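Asker: turn this into a structure:
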Amino acid sequence: MKLHTINTGFFKLDGGAMFGVVPKAIWQKTNPADANNMCTWAMRSLLIEDGNQLTLIDTGIGDKQDDKFFSHFYLHGDDSIGKSLNNLGFSKADITDVFLTHLHFDHVGGAIIRNGENFITAFNNANYWSNEKHWQWAVEPNAREKASFLKENIIPIQESGQLKFVEESEDILWRENVNISFAYGHTDAMMLPKISYKGRTIVYVADLLPSVGHLPLPYVMAYDMFPLKTLTEKQLFLEEAVEKNYILFLEHDPINECCTLQRTEKGIRVAETFKLSDL
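Answerer: Okay, here's the model as predicted:
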């Protein structure tokens, strides 16, 4: 098995929304904002190369939306899924599985492309993996979360016949060397892959921990549907991560790809940061 970082570009989100009740005077020390209070975030996917299987975890925001949509998010950087795959000697047609931690637009947008007036899957040879509970949550969204679940990102997956569901169960073995945990605070039934790799466990933490700046327990996004649930899940996960010496793969941290954790007088904090390729 080999793991590869797939960079899909950067975007900006409001710093206050990303840090919830934490004052700007505190969070801007780790994530400085621009004049519009917007902070830069990565959209970092992960590719699992395992024999004949090529599994892509999350797909970034994509490029099919109109200029008005993208104007809200200030996309920048030279990376894309296609370019990152090509740099590794792969193409979109080589992907056998697309694993979607959840269906918010910055995680699933690159899974679908525009074909004239229609929307089709970007990875035509792949199975697309979600879970039934989150899928239903996304196709019948609440008013607060509706703007994150775009029909053009979701419905074409089902129409393609490529949609598969992971069984919802605690720390379920999805396939050899990959277990799945579930989290319910950010959105209902978000999936967190745990990958056994070179004698370590790498956890793709998705939006449970967007960045190293979110490690302190009160640093919970205003985007989270159930912030007190996130608080509990985050505390339990951090304790487990320290105890078992997990490596965290950070999807949104603009600088750090991976980190390990340690206990300090202030709580659980970063021990080391490094690139996945350094393992």
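Asker: rest of the way, CA atoms for contacts and neighbours
Answerer: Will do.
Asker: which parts of this structure are helices?
Answerer: For the chain, the helices defined by DSSP state H cover 15-19, 24-27, 67-71, 81-87, 105-108, 132-139, 151-160, 227-243.
Asker: most tightly surrounded among those?
Answerer: helix 105-108 (a mean of 22; mean count of other Cα atoms under 10 Å).
Asker: and that one, what does it pack against?
Answerer: helix 151-160 (3 or more Cα pairs under 8 Å, 6 or more residues apart in numbering; DSSP states H and E).
Asker: between the helix it packs on and helix 132-139, how many degrees?
Answerer: Between helix 151-160 and helix 132-139, the angle comes out at 130 degrees (axes from the mean of the first three to the mean of the last three Cα atoms, to 10 degrees).
Asker: contact partners of helix 151-160?
Answerer: For helix 151-160, contacts defined as Cα atoms under 8 Å, 6 or more residues apart in numbering pick out 103, 105, 108-109, 111-112, 119-121, 128, 139, 163.
Asker: same question for stretch 34-47.
Answerer: Here stretch 34-47 makes contact (Cα under 8 Å, 6+ apart) with 3-16, 31-33, 54-61, 106-107, 250-255.
Asker: just the buried subset of those residues, written out for PyMOL, thanks.
Answerer: The PyMOL selection below is limited to those of these classed as buried (16 or more other Cα atoms under 10 Å):
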select buried, resi 3+4+5+6+7+8+9+10+11+12+13+14+15+16+31+32+33+54+55+56+57+58+59+60+61+106+107+250+251+252+253+254
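Asker: this one next, for a side-by-side:
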Amino acid sequence: MQLYTIETQNFKLDGGAMFGVVPKSIWHKTNPADANNMCTWTNRLLLIEDGAKLILIDTGLGDKQSEKFFGHYYIHGDNSIDKSLAKYGFNREDITDVILTHLHFDHCGGAIVREGEKLRPSFTKANYWSNAEHWNWATNPNPREKASFLEENIKPIQESGQLKFVEKEKNPFGPDIQIRYAHGHTESMMLPQIKYKDKTILYMADLLPSVGHIPLPYVMGYDVRPLTTIEERKNYWEEIVDQEYILFLEHDAVNACCTLQHTEKGIRLKDSFQLSDI
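Answerer: Presented below is the predicted three-dimensional model:
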């Protein structure tokens, strides 16, 4: 098995929304904001080469939305899926599987491309993996999340015939890739857990957006069940420290991977590093 970091666009989101009830006087120390209170984030994806499989986890924002839509998020940077894949000698046609941790637009927007008036999958030879619980949640959205579940990102996956569901009692990815779950951010968000070089890497999706979110109460305002998130984080954090997991961070603009440790203040950052350092 070989793992690759796939860097895509940087974007901005309101710092208050990203840190919920935590005051700016605290969170700005790790995630400084601009004059409009916007903090910089990234969409960092993980590519897994495992035998004949080439598995991409999440797809970033993509580029098919309107200029007005992207104007809300201050897209910047020169990275893209295509550039990152080419760096390692791959292209979109090589992708065999796409694991969508959840269907918020910043995680699945790149799953679909627009060609004229038509929408089609970006990865024409890939299976797209969600799960039945989250798919039903996303296709019948609640008012809180409706603006994040965009039909043009979701419906064409099913229409293409490329949609597959992960079943909790079955593992379609082999013994070294396990799917874990979290339900506080959104229903049945998937967290891929990978055995790699005698280590365990946990893809954090939106359970841990950045190292600035490590303290348990630092929960995003976007989470639909914040108290559930805190409880899930408490349980995961203990396991992560005890088992010495490496965390892969999707949205942290600076830190790609990190480890955690027990301190007098609770579980906190131990080390941060690049995937290539493993």
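Asker: mind telling me what residue 60 of structure 1 corresponds to in structure 2?
Answerer: In structure 2, the residue paired with residue 60 of structure 1 is residue 60, using TM-score structural alignment.
Asker: check contacts around the residue nearest to that match when sequence neighbours are not counted.
Answerer: The shortest distance from residue 60 of structure 2 to any non-neighbouring residue, by Cα to Cα, 6 or more residues apart in numbering, is to residue 107 (4.7 Å). Residue 107 of structure 2 sits next to 43, 58-61, 100-101 when contact means Cα under 8 Å, 6+ apart.
Asker: ok, now how distant is residue 239 of structure 1 from residue 246 of structure 1?
Answerer: 10 Å (Cα to Cα, to the nearest Å).
Asker: circling back to that earlier point, reformat the contacts of residue 107 of structure 2 as JSON lines; add distance to residue 263 of structure 2.
Answerer: Supplementary listing: those in JSON lines, determined by distance: Cα to Cα, whole Å:
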{"residue": "43", "distance to residue 263 of structure 2": "29"}
{"residue": "58", "distance to residue 263 of structure 2": "32"}
{"residue": "59", "distance to residue 263 of structure 2": "35"}
{"residue": "60", "distance to residue 263 of structure 2": "34"}
{"residue": "61", "distance to residue 263 of structure 2": "36"}
{"residue": "100", "distance to residue 263 of structure 2": "34"}
{"residue": "101", "distance to residue 263 of structure 2": "30"}
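Asker: thinking again about what came up before, and the contacts of helix 151-160 of structure 1, which is closest to residue 89 of structure 1?
Answerer: residue 111 (19.4 Å; Cα to Cα).
Asker: close enough to count as contact, that closest one and residue 56?
Answerer: No. In this structure, residue 111 of structure 1 is not within contact of residue 56 by Cα atoms under 8 Å, at 10.0 Å.
Asker: which residues touch residue 213 of structure 1?
Answerer: For residue 213 of structure 1, the contact set (Cα under 8 Å, 6+ apart) comprises 27, 30-31, 219.
Asker: isn't residue 2 of structure 1 up against residue 51?
Answerer: No. Assessed by Cα under 8 Å, residue 2 of structure 1 is found out of contact with residue 51, at 9.2 Å.
Asker: where along the stretch 101-250 of structure 1 do the strands fall?
Answerer: Applying DSSP state E, counting those that start in this stretch to the stretch 101-250 of structure 1 gives strands spanning 112-115, 118-121, 127-130, 163-165, 172-175, 178-183, 190-197, 200-204, 247-249.
Asker: for residue 83 of structure 1, which of those is the nearest?
Answerer: strand 112-115 (15.2 Å).
Asker: counting by contacts, list what that closest one packs against.
Answerer: Using 3+ Cα pairs under 8 Å, 6+ apart, strand 112-115 of structure 1 sits against strand 118-121, helix 151-160.
Asker: got JSON lines for those, with distance to residue 37 of structure 1 too?
Answerer: JSON lines is the format used below for those (distance: least, Cα to Cα, whole Å):
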{"stretch": "strand 118-121", "distance to residue 37 of structure 1": "33"}
{"stretch": "helix 151-160", "distance to residue 37 of structure 1": "28"}
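Asker: quick check: which of these is nearest to residue 135 of structure 1?
Answerer: helix 151-160 (8.6 Å).
Asker: let me know the distance separating residue 76 of structure 2 from residue 96 of structure 2.
Answerer: Relative to residue 96 of structure 2, and taking Cα to Cα, residue 76 of structure 2 is found at 29 Å.
Asker: of the two, who's got more company?
Answerer: Shown here are residue 76 of structure 2 and residue 96; by other Cα atoms under 10 Å, residue 96 has more neighbours (18 against 13).
Asker: surely that one and residue 125 touch.
Answerer: Yes. Assessed by Cα under 8 Å, residue 96 of structure 2 is found in contact with residue 125 at 6.0 Å.
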